[in-house]
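S.K.: Need the 3D shape of this:
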Amino acid sequence: MNSIAIVGAGLGGLACARVLQLHGLDVILFEQETSAGARPQGGTLDMHGDTGQVALRTAGLHDRFRALARPEGQQMRALDPLSAEVVMDEIPAEGDEFRPEIDRGQLRGLLLDSLKPGTVRWGRSVAEVAPGALTFTDGTTEDFDLVVGADGAWSRVRQALTGVRPEYSGVTFIEFGLDDADRRHPDLAALTGQGTMVTKVGGQALFAQRNSNGHIRCYAVFYAPEEWPAGIDFADTAAVRANLLERYAGWHPELLGFLRDLDGGFTPRPLYVLPVPHAWTHTPGLTLLGDAAHLMPPLGVGANLALLDGTELATALATAPSVGEAVRAYEAGMLPRSIETAKACATGLHDLLSDDLRSMAA
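M.R.: Predicted coordinates:
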């Protein structure tokens, strides 16, 4: 078998490369960003015992994952939006490590450090994709036995395979955060607890999630037009804050403190999803994993599935008689699983914004 190309240095692509190298296979990972630290990597992830942790065991990284993971982050709290009273507080039992939390950046760093030097070629942006071939923005073309699209929501590899683009879900997340929260924002830290806090009513919610190093990452979540907010510059933090405080008017003042006391600015994250089902006819020389294959609402499963996709594809490539047979076997398992999960997530997104305070992201 000649070399395999993976486009995208996210969790799934890195996990795939790691397992391929464990089996002695050649792999090159192309990433358009210029370095591992080119941008922040997002918030915290819960690694599920039956998916993400299975993948990390396959990659030989589970012990290193456990050293970084936060089992206490499994705590789930629900607060009444009008009174700020705690209506649910699920604290993990001692020894419960089925869904511990870890910062996405820490997990990505763990995977990157596990690869041979030079595996990731940074600053290599793909312009065109064909079965078994990549053309880059500098005009060069390279050929491979297999091109794996691990390049996320707006995947170029997907465009060559299915031509399907994500659609707006109707829900927008506005991300913001609190630094050194226990010292600088003790009241908000107490409301958050050690894991995730949610409060919601009337089709809108506030989430707060513990990350490492005292950081709390927060999200305002609501139904909105795709172009929301018309006429507001997100660089104008005061204007965005005023808009959100008006939207959440009537909520308890302590909860509105998350919006008033943020450190830094607000980042809009409108949610895009792939249609369900999203599948394709097997095409020699191309396949997809992670968000490139099955972009879903962020309800705690995307990173887990990406890791599992990556390690399952790599294992198939290492054990099947040919690349084609390996990819067929991988797709035969991945596609039905992702379709069923995507159906559940589509329902879960609307449950997330229901008035049922016990219905929370998982």
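
S.K.: CA atoms for contacts and neighbours, from now on please.
M.R.: Fine.

S.K.: I'd say Thr315 and Leu20 touch.
M.R.: Yes. Using CA atoms under 8 Å, Thr315 is in contact with Leu20, at 7.2 Å.

S.K.: Give the other helices and strands that the lengthiest helix in the chain contacts.
M.R.: Longest helix in the chain, counting residues (DSSP state H): helix 323-352. If you count contacts as 3 or more CA pairs under 8 Å, 6 or more residues apart in numbering; DSSP states H and E, helix 323-352 packs onto helix 291-294, helix 302-319.

S.K.: helices or strands up against the last one?
M.R.: Contact here means 3+ CA pairs under 8 Å, 6+ apart; on that basis helix 302-319 packs against helix 11-22, helix 52-58, helix 323-352.

S.K.: most tightly surrounded among the ones you listed?
M.R.: Stretch with highest mean neighbour count among those: helix 11-22 (a mean of 27; mean count of other CA atoms under 10 Å).

S.K.: Also this sequence, please, to line up against the first:
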Amino acid sequence: MTPDVTIIGAGLAGLTLARVLHVHGIPATVYEAEASPMARAQGGMLDIHDYNGRLALRAAGLTDEFRSLVLEGRQATRILDRDGTVLFEEADDGTGGRPEVQRGELRRILLDSLPAGTVRWGHKVSGVRPVGGGRHEVAFADGTVVVTSLLVGADGAWSRIRPLLSDAVPEYTGRSFVETYLFDSDTRHPAASKAVGGGSLFALAPGKGIQAHRERGDTLHTYVALTEPRDWFAAIDFTDATAAAARISREFDGWAPELTALITDSDTPLVPRPLYALPIGHRWDRVPGVTLLGDAAHLAAPNGEGANLAMYDGAELGRALAAHPGDTEAALAEYEQAMFPRGAEAAAEGAQLHELLFGADTPHGLLDVFTEDEQTP
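M.R.: Just a heads-up that it's a prediction; the model follows:
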């Protein structure tokens, strides 16, 4: 029998699962707390990797739609010293394996690929409990209740489904990003625009850094990294945009003005983004009728793999369910057996990447990586 598949969360993981199930003729319902697809901004640029994210999109039958979203030239990379000196520059020659797209646009093609009514908006989970036989009851804040034979938590870092499987909770990594945007940068912020170049910028020092992407058009989206406790950020009044920008920029005194302008000239209020992670190697014993995808399963500090892994998780679970009709538990066991080491490896590599970016040897460790990549045939 085909299970009734209930997916919590309409992010990239949950939508990819729903789409791959649809491709295989398996219906699913996605419940999302947000009121609509436009309820909030969906983040910035994503580099979609040829070994996981693009494989997931292929399984979803959306390769052509994905290609239409790719922003040409955005794989270009620059590493600048704090005085603005270019330490490394790599152009986008079109042969790289990590084409860049906007997260919101990627989410849109997934939503558009699903039958009408698949996603139920405005359904915030208020409680969940097992009801026997591998079935679970999910209660929503609006008073509705569903009972399902297959419950999938694709609801991110603070998953309401995870406690059915694990006692693990995300912990603060000791580092936060502060997000800024500069719009119409070529005309309104020419120095910062020139510094960022056509793709990604890294300007790094031990414990801190300025990382920026050129998004669609000439929008510059910046993540300022600072290794400070939560209380340090809590002491800043981010509702006072000017004061917050001045306080954050003080951590970069003496840096080139075209770099600090990415902070002080922000066209939007600065937004703190504390970074949390689950323990590396997070896993659980098989529990009938429930599993997790993406950040709900293996949240890690940002490392370029999160969205890719989320989509790949969704595609792999969808294919496993299609390959084991009538045996949901076999499908879940197969999926989890492969997902656990995959998530652990990515999280470990991400921790190493953050050491390269913000450790005592930065930016030289990162430069070595790019130089080795260039020399590798």
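
S.K.: and the angle for the longest helix of structure 1 with helix 302-319?
M.R.: If you take axes from the mean of the first three to the mean of the last three CA atoms, to 10 degrees, helix 323-352 of structure 1 sits at 170 degrees to helix 302-319.

S.K.: matching residues in structure 2 for helix 323-352 of structure 1?
M.R.: Mapped onto structure 2 using TM-score structural alignment, helix 323-352 of structure 1 spans residues 328-357.

S.K.: thinking again about what came up before, can you check which of the helices and strands packed on helix 302-319 of structure 1 gets nearest to Phe207 of structure 1?
M.R.: Closest approach to Phe207 of structure 1 among these (CA to CA): helix 323-352, 10.6 Å.

S.K.: what sits up against the one helix or strand Leu151 of structure 2 maps to?
M.R.: Leu151 of structure 2 belongs to strand 150-153 when assigned by DSSP states H and E. For strand 150-153 of structure 2, contacts defined as CA atoms under 8 Å, 6 or more residues apart in numbering pick out 3-9, 134-136, 159-162, 289-293, 296, 328.

S.K.: Please apply the same query to stretch 323-333 of structure 1.
M.R.: Outside stretch 323-333 of structure 1, the residues touching it (CA under 8 Å, 6+ apart) are 1, 145-146, 282, 284-285, 287, 312-313, 316-317, 319-320.

S.K.: Could you pull up the residues touching the most centrally placed residue in structure 1?
M.R.: The C-alpha lying nearest the average C-alpha coordinate of structure 1 belongs to Ala303 (CA atoms, centre = their mean; 4.8 Å). Taking CA under 8 Å, 6+ apart as the criterion, Ala303 of structure 1 is in contact with Leu11, Gly12, Leu45, Met47, Gly52, Gly290.

S.K.: Quick check: Gly177 of structure 1 touching Arg217?
M.R.: Yes. Using CA under 8 Å, Gly177 of structure 1 makes contact with Arg217 at a distance of 4.4 Å.

S.K.: Work out for me the element the residue in structure 2 that Ala242 of structure 1 lines up against sits within.
M.R.: Using TM-score structural alignment, the partner of Ala242 of structure 1 in structure 2 is Ala246. Per DSSP H and E, Ala246 of structure 2 falls inside helix 241-250.

S.K.: so where is the helix or strand just after that helix in structure 1?
M.R.: Remark: after helix 241-250 of structure 2, the chain's next helix or strand is helix 257-264, criterion DSSP H and E. Mapped onto structure 1 using TM-score structural alignment, helix 257-264 of structure 2 covers residues 253-260.

S.K.: Just the buried positions in the matching stretch, please.
M.R.: Within stretch 253-260 of structure 1, the residues that qualify as buried are Glu254, Leu255, Leu256, Phe258, Leu259, counting by 16 or more other CA atoms under 10 Å.

S.K.: can you list contacts of stretch 109-124 of structure 2?
M.R.: 10, 12, 15-16, 18-19, 22, 28-36, 62, 65-66, 140-142.

S.K.: again, but for stretch 261-273 of structure 1
M.R.: Applying CA under 8 Å, 6+ apart, the contact partners of stretch 261-273 of structure 1 are 153, 166-179, 226, 234-235, 237, 240, 294-297.

S.K.: Any idea how many residues pack against the aligned partner of Arg184 of structure 1 in structure 2?
M.R.: Here Arg184 of structure 1 is matched to Arg188 in structure 2, going by TM-score structural alignment. A count of nearby residues for Arg188 of structure 2, using other CA atoms under 10 Å, gives 13.

S.K.: Regarding the residue of structure 1 positioned farthest from its centre, which helix or strand does it belong to?
M.R.: Relative to the mean C-alpha coordinate of structure 1, counting by CA atoms, centre = their mean, the farthest residue is Pro321 (32.6 Å). When elements are assigned from DSSP H and E, Pro321 of structure 1 belongs to no helix and no strand.

S.K.: Could you tell me how many residues sit around Gln32 of structure 1?
M.R.: 17.

S.K.: Am I right that Val131 of structure 2 falls within a strand?
M.R.: Yes. Looking at Val131 of structure 2 with DSSP: H, G, I helix; E, B strand; the rest coil, it is inside a strand.
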